[in-house]
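> just the structure for this:
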Amino acid sequence: MPGARPLIGISTYLEDRVRWGVWELPAALLPAGYHRLVQRAGGLAVLLPPDPAAGAAAAAVAHLDGLVVAGGPDVEPARYGARPDPRTGPPARQRDAWELALIRAALAGGVPLLGICRGMQLLNVSLGGTLVQHLDGHRGPAGTFVTHPVRPVPGTRLAAVLGDAPLAVPACHHQTVDRPGAGLTVSARAEDGTAEALEPAPDGPHRSGAFVLGVQWHPETGEDPRLAEALVRSASARGTRG
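Now for the predicted structure:
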């Protein structure tokens, strides 16, 4: 339908016990910043809880105009052929399997994709990349974000959206990209050299496809809507599902 808002799927957390009111039950949930970010950018947000059925991820992505893979727990090191560091958190295997399948379906189908924090790491792992399991200085006390500068790499898609001057971003992570996956390149770094964004390389297999970008920070907690707006523009240009 002309003028329709593009449908943007957002992956969710999956928790064993969540309390609200008098209830304490298993729940699929998501911080409200994610759907509000998509809505402010002009998208129609829909949540995508893990679904173990064969083909579910591809079926879900087939109905979407864009995809956001949200932040959350550490990716299980076995997913990229590593042993767990003592400081790596417990695995979230259902989320890992579901979100990797969503990412692969989006890449295969040319669906615009934005990975946030964990989402950037999973984008890398989905294409054979590896992760640094622990680094210091990129998160504060539990339940807080730190703000630090990152510098986009000139000439990248990220720089086209945000410019190539340093900018302050809200972050909360202790892992990041180590070796980029096939066809990916680092498109922003922190002052200490930490990879802070990831996108298809100019000469890689995904270079001519839809918007694909991962960022290590959390735009859903800040005031800068440009990344979500770029995703929604790409989703709108691609056309809504019939």
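
> going by C-alpha atoms from here, please, whenever you check contacts or count neighbours.
Noted.

> ok, which stretches of this structure are helices?
Counting by DSSP state H, the chain has helices at residues 32-40, 56-62, 93-109, 118-126, 157-162, 226-238.

> report all helices and strands that the third one contacts.
Right, the one you point to is helix 93-109. If you count contacts as 3 or more Cα pairs under 8 Å, 6 or more residues apart in numbering; DSSP states H and E, helix 93-109 packs onto helix 56-62, strand 66-69, strand 113-116, helix 118-126.

> again with the last one
Here helix 226-238 touches strand 7-11, helix 32-40, strand 66-69, strand 113-116, helix 157-162, going by 3+ Cα pairs under 8 Å, 6+ apart.

> please give me the structure for this one as well, since I'd like to look at both together:
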Amino acid sequence: MRPIIGITTYVMPASWGVWRDLPTALVPQDYAAAVTLAGGRAVLLPPDDLDTDVLRVLDGLLFSGGPDISPELYGEQPGPHTVTHPERDAAELALLQAALDRDLPVLGVCRGMQLLVAAHGGTLHQHLPEVLGHERHRVAPAVYSEHEAVFTPGSRIAGLMGEDVTINCFHHQGVADPGKLTVTGRAEDGLPEAVEDPDRRFLLGVQWHPEVSRDLRLFGALVAAAARS
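Presented below is the predicted three-dimensional model:
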């Protein structure tokens, strides 16, 4: 049987057919397609903070991208550029903590990586242009920017990426302090682009969007780890 990978979603207004602006639990199809291509079975998880019982039937978790996490999670107040979805934060934090208790394989993408950092005592820069002095991590609406990342030799992400270190980014926030996690990848300006916990079976966060290219290196690693759950 294919390993079952839960993918977090978010609730946003969406339109299709004759329907307009309905509150909808959604996530880009790229995530599910990447999991399927890697040999997993994707299951979408709407925000739900009532319990974490769904983990009983999951073999791995993928925390997807999306709006900013609430700065209250790392001891700050929201800045003028920060857009949050607190209900999603609550649901995903509960899932993450329960998954960590079970040592379930976890991959965090963009916002998902930032959630991992906040849950491990880290902090974020709320608006990178104010810190870095440029907007190369989010150059324009719906446009990914390419960077050449540098990965720590011997790390999980370095082993997965190999010689192809080009990453595609779209984010205006970034990691300031990784907390208990280890930074194992950085962009050319020094911004953390990958974090992991080498003591866990599989806990990896990437700031870029590997789902867009259906990157079998990362999604294959998640599915392979989930197959051993």
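
> tell me the most buried of the helices and strands packed on helix 226-238 of the first structure?
Most buried of these, by mean neighbour count (mean count of other Cα atoms under 10 Å): strand 66-69, with a mean of 29.

> quick one: it aligns where in the second structure?
Strand 66-69 of the first structure corresponds to residues 60-63 in the second structure, going by TM-score structural alignment.

> before we move on, the earlier item: out of the helices and strands packed on helix 93-109 of the first structure, flag the one nearest residue 87 of the first structure.
Nearest to residue 87 of the first structure among these is helix 118-126 (15.9 Å), distances taken as Cα to Cα.

> average offset between the closest one and the second structure?
Mean deviation of helix 118-126 of the first structure relative to the second structure after superposition (mean Cα distance after the TM-score superposition for the first structure): 0.3 Å.

> what is the neighbour count of the residue mapped onto residue 122 of the first structure from the second structure?
Aligned counterpart of residue 122 of the first structure in the second structure: residue 115 (TM-score structural alignment). By other Cα atoms under 10 Å, the residues close to residue 115 of the second structure number 28.

> surely residue 115 of the second structure touches residue 69?
Yes - shown here, residue 115 of the second structure and residue 69 form a contact pair, counting by Cα atoms under 8 Å, at 6.8 Å.

> for the residue nearest in space to the middle of the first structure, give me its contacts.
Relative to the mean C-alpha position of the first structure, the nearest C-alpha, by Cα atoms, centre = their mean, is the one of residue 115, at 1.6 Å. Applying Cα atoms under 8 Å, 6 or more residues apart in numbering, we find residue 115 of the first structure in contact with 68-71, 121-123, 213-215.

> need the nearest residue in space to residue 159 of the second structure, chain neighbours excluded.
Nearest non-adjacent residue to residue 159 of the second structure, counting by Cα to Cα, 6 or more residues apart in numbering: residue 153, 7.9 Å away.

> can you check residue 236 of the first structure too?
Leaving aside its sequence neighbours, residue 236 of the first structure sits nearest to residue 6 (Cα to Cα, 6+ apart; 5.6 Å).

> re earlier: residue 209 of the first structure is nearest to which of the helices and strands packed on helix 226-238 of the first structure?
strand 113-116 (10.6 Å).

> which residues touch stretch 35-51 of the first structure?
Identification of contacts with stretch 35-51 of the first structure by Cα under 8 Å, 6+ apart yields 5-14, 28-29, 57, 94-95, 98-99, 219-220, 225, 228-229, 232.

> what's that stretch aligned against in the second structure?
Under TM-score structural alignment, stretch 35-51 of the first structure corresponds to residues 32-48 of the second structure.

> that older thread, filter the contacts of stretch 35-51 of the first structure to the buried ones?
5-14, 28, 57, 95, 98-99, 219-220, 228-229, 232 (16 or more other Cα atoms under 10 Å).

> before we move on, back to that, measure the match of stretch 35-51 of the first structure end to end?
End-to-end span of stretch 32-48 of the second structure (Cα to Cα, to the nearest Å): 19 Å.

> distance of the residue nearest to the centre of the first structure from residue 26 of the first structure?
In this view, residue 115 of the first structure and residue 26 of the first structure are 25 Å apart by Cα to Cα.

> just residue 150 of the first structure next, same as before
37 Å.

> with residue 47 of the first structure instead?
Distance of residue 47 of the first structure to residue 26 of the first structure, given as Cα to Cα: 16 Å.

> likewise for residue 34 of the first structure?
21 Å.

> these two touch, right, residue 121 of the second structure and residue 176?
No - here residue 121 of the second structure does not reach residue 176: they are 11.2 Å apart, not a contact under Cα under 8 Å.

> name the surrounding residues that touch stretch 20-32 of the first structure.
For stretch 20-32 of the first structure, contacts defined as Cα under 8 Å, 6+ apart pick out 12-19, 49.

> repeat that with 6 Å
The contact list for stretch 20-32 of the first structure, computed with Cα atoms under 6 Å, 6 or more residues apart in numbering, reads 12-18, 49.

> and what of stretch 117-133 of the second structure?
Under Cα under 6 Å, 6+ apart, the answer for stretch 117-133 of the second structure is 74, 135, 172-180.

> one more time with 8 Å
71, 73-74, 78-79, 81-82, 93, 114, 134-135, 172-181, 189.

> same question, stretch 142-156 of the first structure
Outside stretch 142-156 of the first structure, the residues that touch it by Cα under 8 Å, 6+ apart are 138-140, 158-159, 162-172, 186-191, 196-197.

> over to stretch 94-108 of the first structure?
Residues outside stretch 94-108 of the first structure that contact it (Cα under 8 Å, 6+ apart) are 11, 13-14, 50-52, 57-58, 61, 67, 69, 75-76, 112-113, 122-123, 126, 206.

> so how far does that stretch sit from its counterpart in the second structure?
After superposition onto the second structure, the mean distance of stretch 94-108 of the first structure to its aligned counterpart is 1.0 Å, using mean Cα distance after the TM-score superposition for the first structure.

> onto which residues of the second structure does that stretch map?
Stretch 94-108 of the first structure maps onto residues 87-101 of the second structure, going by TM-score structural alignment.
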